[in-house]
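[1] heads up, no residue letters with this:
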């Protein structure tokens, strides 16, 4: 048995997806666990003071109760600020809407069950045997002089229409987690297959992988991630190169879209998933893209015009329960 010792800190965003309906119940359960120092944030401006307080307390475990955007904002501040001499062990609770990050490297189950499971872990021997995973984050710089953004998934092309559809038609009806992401993915694929103009807008992207030369693509779908498992078990990356950032790009002229797409998201790309047919997958440590359009960074829409620099952060250690 490998036990993890030291104080535990938890940062909550009560305005995130599942927390909006269940936060008082979650707060009560956390309050019953004296090992946890709980800080509730009301805005992104509260994140740095919260981390400063937890660093002063010498925490060795940092739990985050919020969505993918909250987790990335907290972890980005942790990486940029240098407040911790040694990075704490990270525990992600599924308190948001999509919870894709927690689904890969966090505490599984509903928010109530995940919170109870984490509290029980804190109250017991804190065994970490076979419960640890390491991941980097995407460090995204869109404009010179602006603070970098962080996330674990970056998407473009038809993913933007799928995201906007999810915000407009799915999340507003109360659907959350993998189910909501599955619905938005199916709607996107249906739109592409029917050649609906909204879903078939190509995005001209100039792509630089590590130190390779420029490659130009008329892009239908762009996806990058440092996760191993995306929503509802998708594993759409099959590049073999070294590098923490996984990239898949599907071009506008791709052939046999439906059959090839579903083979890709199952993690078993068909023989048609090759560059000559419009399907590219590659791993890298740094990526530069140039475009005029929108990107989805962990569910948040970014409007960009010009170069975007994406690099892998230092690796963090996550608790999986």
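    The structure has been received and is ready for your questions. If you're wondering where the values come from, they're calculated on a predicted model, not measured in any experiment.
[2] going by C-alpha atoms from here, please, whenever you check contacts or count neighbours.
    Fine.
[3] for the helix or strand containing residue 24, name the packing helices and strands.
    Per DSSP states H and E, residue 24 falls inside helix 19-31. If contacts are counted by 3 or more Cα pairs under 8 Å, 6 or more residues apart in numbering; DSSP states H and E, helix 19-31 sits against strand 36-40, helix 111-123.
[4] so which elements touch the longest helix along the chain?
    Longest helix of the chain, by residue count under DSSP state H: helix 177-193. On a contact count with 3+ Cα pairs under 8 Å, 6+ apart, helix 177-193 meets helix 158-165, helix 257-265.
[5] looking at these, which one is packed in the most?
    helix 158-165 (a mean of 21; mean count of other Cα atoms under 10 Å).
[6] what angle separates that helix from helix 177-193?
    Between helix 158-165 and helix 177-193, the angle comes out at 120 degrees (axes from the mean of the first three to the mean of the last three Cα atoms, to 10 degrees).
[7] just checking, what packs against helix 158-165?
    helix 177-193, strand 215-225, strand 286-297.
[8] tell me which of the ones you listed lies nearest to residue 55.
    Closest approach to residue 55 among the helices and strands packed on helix 158-165 (Cα to Cα): strand 286-297, 27.0 Å.
[9] ok, second structure coming up, stack it against the first:
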């Protein structure tokens, strides 16, 4: 694998040569938010790209089959039409079969319910506009932006590795679990969907509800002496992205390492006054002793018995299986048309 320091984000703009359509593969998730809202339009745009090999996939088994088919075809550019969950499924399959240095360049077209990774990479347009531009690019190549990002490799003894861009705990996991069961059924996607999740989670905190759906998360970590100490957090996350939902950057560590981690203690002081600095990425004045912790690292170990989410997908950790180890892997090269 590449060194940790090489996985720090980089951005390059280069003039692309005319792409060989035979070296391009496309995976799309027909159950993504954009497909549910505009199925005919999305299918028409995909049909306008007949020179690109396209594979439909909507679950982990189908992602595996699609990735294997495209790997065997030795594609050099992989276009993923879907949201964070679709990209996470594809990336996990790629890690299972190829070293990152042998991967194709990846383009993510934001067509899911949440599209945090695409927004962090600078993909700000709707999926339809990007598909049209890819068709134009095939006919007349021009400059293209390349962005690298590390990837979280999440390991626990006896379980299959999970790969993704953002891991969330506590109220973050509770909010996503709630959204999957209720908000998502309303057909709401994009930033509105994200705002509702955040408001729902903060409402639970504000009301102080004792129900399990609002429970904080208990995490044990090694202290300076190597002993395990337990703390209770309202929420915590570890991210390989520079920005999260709605473009916020709620971490302020200064260490030269690729993963950003933030932990907010339960009953942290002046929490409501700290929300704006957290959202605005101005948390440098927030104090560890008041319950606000943020740092960068190459690897993090957490002991917990709870749910966690990775790019919107729900998992469960058990301390009986040892620590949940989160390590920087990659980096992955993204092509932003």
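    Here it is on my side, so go on. Values in this document were obtained by computation on a predicted structure and should not be read as measured data.
[10] TM-score for this pair?
    After superposition, the two chains reach a TM-score (TM-score structural alignment, normalised by the length of structure 1) of 0.90; 317 aligned residues with a Cα RMSD of 2.4 Å.
[11] now the helices and strands packed on helix 19-31 of structure 1 in TSV, please, with extra columns for distance to residue 286 of structure 1 and mean neighbour count.
    Putting the helices and strands packed on helix 19-31 of structure 1 into TSV (distance: least, Cα to Cα, whole Å; neighbours: other Cα atoms under 10 Å) gives the following:
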stretch	distance to residue 286 of structure 1	mean neighbour count
strand 36-40	34	18
helix 111-123	34	18
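[12] start to end distance for stretch 27-46 of structure 1?
    Start and end residues of stretch 27-46 of structure 1 are separated by 18 Å (Cα to Cα, to the nearest Å).
[13] what lies in contact with that stretch?
    7-15, 47, 50, 73, 115-116, 119, 122-123 (Cα atoms under 8 Å, 6 or more residues apart in numbering).
[14] Provide a list of residues in contact with the residue nearest to the spatial centre of structure 2.
    Compute the mean C-alpha point of structure 2, and by Cα atoms, centre = their mean the closest residue is residue 165, 3.4 Å away. Contact analysis of residue 165 of structure 2 by Cα under 8 Å, 6+ apart lists 88, 117, 150, 151, 152, 239, 240, 241, 310, 311.
[15] JSON lines for the helices and strands packed on helix 177-193 of structure 1, including distance to residue 283 of structure 1?
    Below are these laid out as JSON lines (distance: least, Cα to Cα, whole Å):
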{"stretch": "helix 158-165", "distance to residue 283 of structure 1": "20"}
{"stretch": "helix 257-265", "distance to residue 283 of structure 1": "15"}
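[16] closest one to residue 85 of structure 1 among the ones you listed?
    helix 158-165 (37.2 Å).
[17] quick check: the closest one aligns to which part of structure 2?
    In the comparison with structure 2, helix 158-165 of structure 1 aligns to the range 171-178 (TM-score structural alignment).
[18] can you give me the offset of the matching stretch from its chain's centre?
    15 Å (Cα atoms, centre = their mean, to the nearest Å).
[19] list of residues touching that stretch?
    Contacts for stretch 171-178 of structure 2 (Cα under 8 Å, 6+ apart): 197-198, 200-201, 213-216, 234-236, 307-309, 312, 314.
[20] out of the helices and strands packed on helix 19-31 of structure 1, the one nearest residue 305 of structure 1 is which?
    strand 36-40 (35.0 Å).
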